[in-house]
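Chemist: Quick one, structure for this:
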Amino acid sequence: MMRPGLTVKLSLLLALIGVLASGSTGYYAYRANRNLLVGEAGHNLLTATELLGRRFSVSIDDMAADVLVLATMPSSALVAESAEDMKTKADRTRLAQVFSSFMLHHPVYLQARLIARNQFGLERIRFDRDTRGIVEVQGANLQEKGQFAYVFDTLALAPGRVYIGPITINREYGAHYAEGRPILRLAAPVATPAGGVVGVVVLDVDLTVLLKLLSTDLPPDYQVYLANEWGDFLVHPDSSQAFGFDKGRRVFMQESFAATKPLFDRAKNSVLINGLTNPEQARNDVLAFVRRPFGATAGNRFVVFGLGKPLSGVLTGANLLGDRIVRIVLFSSVAALLLAILFARALTKPLQILTDAATHFFAESVTEALPLKRTDEIGMLARCFDRMRREIKAQVDALHDKQHQLAHLANHDVLTSLPNRMLFMQRLDAAVQEATAKNERLAVLFVDLDHFKQINDQFGHSIGDTVLVAIAHRLRQLLSTGHTVARLGGDEFVVLVEGAYSSCAAVDVAARIVRALDEDLPIAGRRVTVGASVGISEFPEDGTSARDLLLTADAAMYVAKSKGRGFWQSYSDVLEGQQVEAAGEKTTADES
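Modeler: A predicted model of the protein is given here:
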């Protein structure tokens, strides 16, 4: 089977490059368009959210002005203060007409009430809204409201101030259409000319109607969110998520949309997220949230408004552009294939000359016949071959150097440059064999850092690595040239002591290590204390092989660490203690 020639391969390669270039350009144009559309939609949504928040604040101010108008009317103080008689009855009738007019011209008001300070907060005038219209409640149906916060908190205010209560569900009995609906209460104290507060005027606002009026010019596919200062949803596209605190389970905005947490921490005033760059939070929407001040006197100090728009509607134009890009890419791919064939044929003709020269390149008789003096591409390639031949030896020499470096890395710890476990065990095996032949002694000290994990957790792995390097440097300075110090891994080091040796010398070395590592280390502008626990095993008492010596030293180290860290312990003392303990138990058993 004939393999495809260089012309075919080069044609396919160039065609592939052309297709990839046009395809990637189209793809990134499509992505950029998507990002641009989503960004523009996000900014528009943020503007609409800020506008909705400002409208809400203005509406609150307007309603506060309404409640002040009703509270400052002279007849309000007379009706709230006086008992029912013919004169106050006429005042009450005129005042009731004013209350009724406010209810008639403001569809957001569910209730308008005048509540007296005396008689346990008895309602003197009350108008409710129900499905039939505006209803005046009179006589025995008037209720005592003195126990409610919006009454006694408002009575405590100075005249001219307005109480703005929290947004909640109205659970007062007999509130007609207002019962069970989300409301906002505004109240103002009613004062006599002498300044005495004799009652309050209360307006209950239908939150649903208010938001509907504020968002009348918003597109129908916008989703409205509202949360109080704690993050409880007050308005949510899914009504089951709103007023969770009234249903026994709280649903928080900052848990549903984690990006809004800075709004509740007062770190930001607005947040914009979208499902294109943050699908985990925004899913398939573009969302904007704005924090607005609200109700400084009671309940909520601010509210968070949010508007959402489906991402699919935003990306409609990008999808149309994507279809056009696909057609353009297909056309450009065909053109790229034709141009690649023409270019490959023009390029491979001089390469055939180079093929003949390269075929005889390694023959001894034609080595000097390389076309080195040519000035075209073939001459350049021939000169490259000649330089390559001269550089081979240099590369081989460099390779030997790399092999030596790799051999060093295989036997040494990369971080501290100390011998690693493999090299230490080799040296320990050799030391054991030599000590056995010469009837000498040696010792293994197992060093475990006490507080390294806390340092690593507190300052990070980078500082931890710096601490390990400093520990290795201190151990090298502390020990004589006849000793071997190695890093086994993590925060574990081991020391091999050879030559003239006694048990006292092992304890002395361990004590010096503990004292040295208990001193502060200057690391990155701060001083840290690591500390160490050391276990000692001796040859031949505690082991006759490298593995046994390391295990017994490790066991002694754990006994030392169990004493409270910063101690050293010989394995022979551990065994002696165990034997004494066993003998004591045996004596106790015999006496029994």
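Chemist: going forward, measure contacts and count neighbours with C-alpha atoms only.
Modeler: Fine.
Chemist: Give me the nearest residue to residue 449, chain neighbours excluded.
Modeler: residue 532 (4.2 Å; Cα to Cα, 6 or more residues apart in numbering).
Chemist: The one you found and residue 576: what is the separation?
Modeler: 23 Å (Cα to Cα, to the nearest Å).
Chemist: And these two? Which one has more around it.
Modeler: residue 532 (28 against 11; other Cα atoms under 10 Å).
Chemist: And the helices in the stretch 151-300 of the chain, which stretches?
Modeler: Along the stretch 151-300 of the chain, counting by DSSP state H, counting those that start in this stretch, helices occupy 207-214, 253-256, 261-264, 279-282.
Chemist: want to try JSON lines for these, with mean neighbour count and distance to residue 241 as columns?
Modeler: Listed next are those as JSON lines, based on neighbours: other Cα atoms under 10 Å; distance: least, Cα to Cα, whole Å:
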{"stretch": "helix 207-214", "mean neighbour count": "16", "distance to residue 241": "15"}
{"stretch": "helix 253-256", "mean neighbour count": "18", "distance to residue 241": "10"}
{"stretch": "helix 261-264", "mean neighbour count": "18", "distance to residue 241": "18"}
{"stretch": "helix 279-282", "mean neighbour count": "16", "distance to residue 241": "16"}
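Chemist: Turn those helices into a markdown table, columns for distance to residue 512.
Modeler: Shown next, in a markdown table, are those (distance: least, Cα to Cα, whole Å):
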| stretch | distance to residue 512 |
| --- | --- |
| helix 207-214 | 76 |
| helix 253-256 | 55 |
| helix 261-264 | 53 |
| helix 279-282 | 56 |
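Chemist: Of all the ones you listed, which one is nearest residue 20?
Modeler: Nearest to residue 20 among these is helix 279-282 (28.0 Å), distances taken as Cα to Cα.
Chemist: And that closest one, how far out from the chain middle?
Modeler: 13 Å (Cα atoms, centre = their mean, to the nearest Å).
Chemist: That helix packs against which elements?
Modeler: When contacts are defined as 3 or more Cα pairs under 8 Å, 6 or more residues apart in numbering; DSSP states H and E, helix 279-282 packs onto strand 270-274.
Chemist: Check which helices and strands the strand it packs on sits against.
Modeler: helix 6-72, helix 279-282, strand 285-293.
Chemist: wait, which of the ones you listed is closest to residue 398?
Modeler: Per Cα to Cα, nearest to residue 398 of the helices and strands packed on strand 270-274: helix 6-72, 34.8 Å.
Chemist: List the contacts of whichever helix or strand comes after that closest one.
Modeler: Counting by DSSP states H and E, the next helix or strand C-terminal to helix 6-72 is helix 74-81. Contacts to helix 74-81, defined as Cα atoms under 8 Å, 6 or more residues apart in numbering, come from residues 70-71, 88, 91-92, 95, 114-118, 124, 190-192, 198-199.
Chemist: and for comparison, fold this next one:
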Amino acid sequence: MIRSGLTFKLSILLALIGVLASGSTGYYAYRANRTMLVGEASRNLLTSTELLGQRFSQTIDDMAADTLVLAAMPSSSLVASATDDKAIRPDRARLSQVFASFMKHHSEYLQARLISRDGYGLERIRFDREGAGATQVGDESLQEKGQFAYVFDTLALPPGRVYVGPITINHEHGSHYAEGRPTLRLATPVATPAGRVVGVVVVDVDLAAMFQRLQADLPAAYDVYLANEWGDFLVHPDVSKTFGFDKGRRILMQDSFPATQPLFERSTDTLLLNGLAHPEQAPGEVLAFVRRPFGQTAGNRFIVLGLGKPLAGVLTGANLLGDEIVRMVLVSSALAILLAILFARALTKPLQILTHAATHFLSEHTMDPLPLRRTDEIGVLARCFDRMRREIRSQVNALHDKQHELVHLANHDVLTGLPNRMLFMHRLETAIRQAAAHHDRLAVLFVDLDRFKQINDQFGHSVGDSVLTAVARRLQQVLTGEHTVARLGGDEFIVLVEGALATDQASELADRIVRALDDDLPVDGRRMTVGASIGIAEYPQDGSSARELLLNADAAMYAAKSEGRSFSLRYCQLPEVQRLKVAGAKPAQHNDTTPMPAQDDAEPVE
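Modeler: Alright, predicted model coming up:
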């Protein structure tokens, strides 16, 4: 058993440690990129909004159930239908005690009334909120309410149904504490055992108190918005914008946030806005809105509930949180010392251990082992914290692995594993800048497979993919680590040759590639001959930019393919004439296969 008062003391300590733990967790979470932060914040905000909407609907349903309980009591029908007050005085007294009990245990109830069908809707029992308590209105102050919609509309309902009125400002005279406050009314018919409706039970709910209870679990920084089915603000961070229809000027949600119009047109149930994607719609905020039905028997009526969070806190919170963590550690340390003196030395050490662990959240080693074997609340917290730390560390490691994988996939061809066009162009541009700075040369070899289309058509795309993979391996075997080979797409490959002797090596390297690809390739148990045509472009004589070199190498490849040569060199030295210099010829033994036209088996470079 925990000594008297220790639970309260431990609650304070655990709350402080929880803040530190959550702050440390938040610090590392906010280090992700801006898009991921805003997206995650939006999804979390939407979840909180949906949860708040569910709790709002559930609260109304619970209040409706209270109303049904009051109406279903046998005394309710007796009191509502009685013509002789003396005869029902005991029943009325007992029923009044029940009403008083409901008012006592539901601080958000402003009024609870039993109204008779007779006497122009005369109130039979009425309890009004009076400050923190409730008072029963005397017989001389009971009023006739038959002219109000919540009376005559409820009398038209069958027993067991609940009337949910619109949320309005209470302007009824003599309503004590409820007068002038935002009010939601719930009412249900009171029926005799024979089923004849003889009155109604009406409960007035304080909207502000109800939302205060619903918002208890939400962070204080959240802004709450609530609008009825027409868009009138009922709850807004700026109270001057609420209940505009009651002040003669309507302030609508769809005017303040035009993107919410589909919610009121019933074309969507949820909406997310953020200041990054929609700066004109949600300046400086992340917003989430949901549309919820309003009451069990409210027909097509609904409410739109929204939560808002400052965008600055999402994007720059990581930097600000670092300073906050330091201050929080200093404050918590001072409090730990003070509480240790007040609450005994036995509590000091485990709390200091947990504090140190929280401030070094992802550290491998802490000051002392966590008190995982304790059986009290500190032990429970220590075990939960340890699991959370291990889980977060695992998730952070998994996130880093995924990021590395995505970076690799973005720069490499999925099929062959070679660098893709984007990575090759980046390396080529870098090589051109370095060559220009050091007056070096470089060459680009554009490699196009001669018989790939025939193989693809004859054996299918699966074999074609295997051929491309085998070609990639063969190219990597021929080339050295100083060369860069990439796949541009289809059956086109590109090679970058750098260095002072690049232009001298280009022709030799092209000849080696041609001979290597003229040899049979083992593909899925078959031996296939692919062959290749190569175009060579040299820097700087064939182009001063990556695009020019690639285009000229492509043109040289097409020239070599169309004239039956293995490879050719294309350069543009003369202003009006482009010259082609043959650097090699195909082996004669492969001339038995008629070369396909260039446009049939190679895609032009974009």
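Chemist: So for residue 513 of structure 1, which of the helices of the stretch 151-300 of structure 1 sits nearest?
Modeler: Closest to residue 513 of structure 1 of the helices of the stretch 151-300 of structure 1, according to Cα to Cα: helix 261-264, at 49.8 Å.
Chemist: Nearest to residue 105 of structure 1, out of the helices of the stretch 151-300 of structure 1?
Modeler: helix 207-214 (13.5 Å).
Chemist: quick one: that closest one to structure 2 mean distance?
Modeler: For helix 207-214 of structure 1, the mean distance to aligned residues of structure 2 following superposition is 0.7 Å (mean Cα distance after the TM-score superposition for structure 1).
Chemist: And for stretch 45-55 of structure 1?
Modeler: Using mean Cα distance after the TM-score superposition for structure 1, the mean distance for stretch 45-55 of structure 1 is 0.4 Å.
Chemist: thinking again about what came up before, of all the helices and strands packed on strand 270-274 of structure 1, which gets the most neighbours per residue?
Modeler: strand 285-293 (a mean of 25; mean count of other Cα atoms under 10 Å).
Chemist: how far apart are that strand and its match in structure 2?
Modeler: Looks like 0.6 Å for strand 285-293 of structure 1 (mean Cα distance after the TM-score superposition for structure 1).
Chemist: can you list contacts of the next helix or strand after that strand?
Modeler: Next along the chain after strand 285-293 of structure 1, taking DSSP H and E as the criterion, comes strand 302-310. The contact list for strand 302-310 of structure 1 (Cα under 8 Å, 6+ apart) reads 45-46, 48-49, 52-53, 221-229, 231, 263, 284-295.
Chemist: again with stretch 573-584 of structure 2
Modeler: 507, 511, 541-542, 556, 565-572.
Chemist: Format those as TSV; extra columns: secondary structure.
Modeler: As requested, these are exported to TSV (DSSP: H, G, I helix; E, B strand; the rest coil):
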residue	secondary structure
507	helix
511	helix
541	coil
542	coil
556	helix
565	coil
566	coil
567	strand
568	strand
569	strand
570	strand
571	strand
572	coil
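Chemist: mind putting these in TSV, distance to residue 12 of structure 2 included?
Modeler: Shown next, in TSV, are those (distance: Cα to Cα, whole Å):
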residue	distance to residue 12 of structure 2
507	78
511	79
541	77
542	76
556	78
565	84
566	81
567	80
568	81
569	80
570	79
571	79
572	80
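Chemist: So which of those is the closest to residue 238 of structure 2?
Modeler: residue 542 (67.6 Å).
Chemist: check contacts around that closest one.
Modeler: 548-549, 552, 570-573.
Chemist: Which of those residues are buried, as a PyMOL select command?
Modeler: Buried residues within those, by 16 or more other Cα atoms under 10 Å, are selected in PyMOL with:
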select buried, resi 549+552+570+571+572
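Chemist: Tell me the buried residues in the strand or helix carrying residue 584 of structure 1?
Modeler: Per DSSP H and E: residue 584 of structure 1 is located in helix 571-591. Buried residues in helix 571-591 of structure 1, counted by 16+ other Cα under 10 Å: 571-572.
Chemist: and if you look at stretch 181-192 of structure 1?
Modeler: 181-192.
Chemist: Quick check: the aligned residue for residue 329 of structure 2 in structure 1?
Modeler: Matched to structure 1 by TM-score structural alignment, residue 329 of structure 2 sits unpaired.
Chemist: For residue 201 of structure 1, give me its contacts.
Modeler: Counting by Cα under 8 Å, 6+ apart, residue 201 of structure 1 has contacts 67, 70-71, 112-115, 187-190.
Chemist: What segments of the stretch 351-500 of structure 2 are strands?
Modeler: Here the stretch 351-500 of structure 2 has its strands, by DSSP state E, counting those that start in this stretch, at 442-449, 484-489, 492-498.
Chemist: Can you say which of the ones you listed is nearest to residue 152 of structure 2?
Modeler: strand 484-489 (75.9 Å).
Chemist: what's the matching range in structure 1 for the closest one?
Modeler: Using TM-score structural alignment, there is no partner range for strand 484-489 of structure 2 in structure 1.
Chemist: Buried residues in that strand, which are they?
Modeler: 484-488.
Chemist: roughly how far is it from the heart of the chain?
Modeler: Chain-centre distance of strand 484-489 of structure 2: 37 Å, with Cα atoms, centre = their mean.
Chemist: tell me the angle of that strand relative to strand 492-498?
Modeler: 160 degrees (axes from the mean of the first three to the mean of the last three Cα atoms, to 10 degrees).
Chemist: before we move on, the earlier item: among the buried residues of strand 484-489 of structure 2, which two are most distant?
Modeler: 484 and 488 (12.5 Å).
Chemist: hmm, back to that, switch the buried residues of stretch 181-192 of structure 1 over to CSV; also include distance to residue 459 of structure 1.
Modeler: Conversion of the buried residues of stretch 181-192 of structure 1 to CSV gives the following (distance: Cα to Cα, whole Å):
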residue, distance to residue 459 of structure 1
181, 53
182, 50
183, 51
184, 50
185, 52
186, 53
187, 55
188, 56
189, 58
190, 62
191, 63
192, 67
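Chemist: Can you pick out the ones from the residues you listed that are in strands?
Modeler: Taking DSSP state E as the definition of strands, the buried residues of stretch 181-192 of structure 1 contribute 182-191.
Chemist: ok, back up a step: so which of the contacts of residue 201 of structure 1 persist in structure 2?
Modeler: Conservation of those in structure 2, assessed by both residues aligned by TM-score structural alignment, their matches' Cα atoms under 8 Å: retained contacts are 67, 70-71, 112-115, 187-190.
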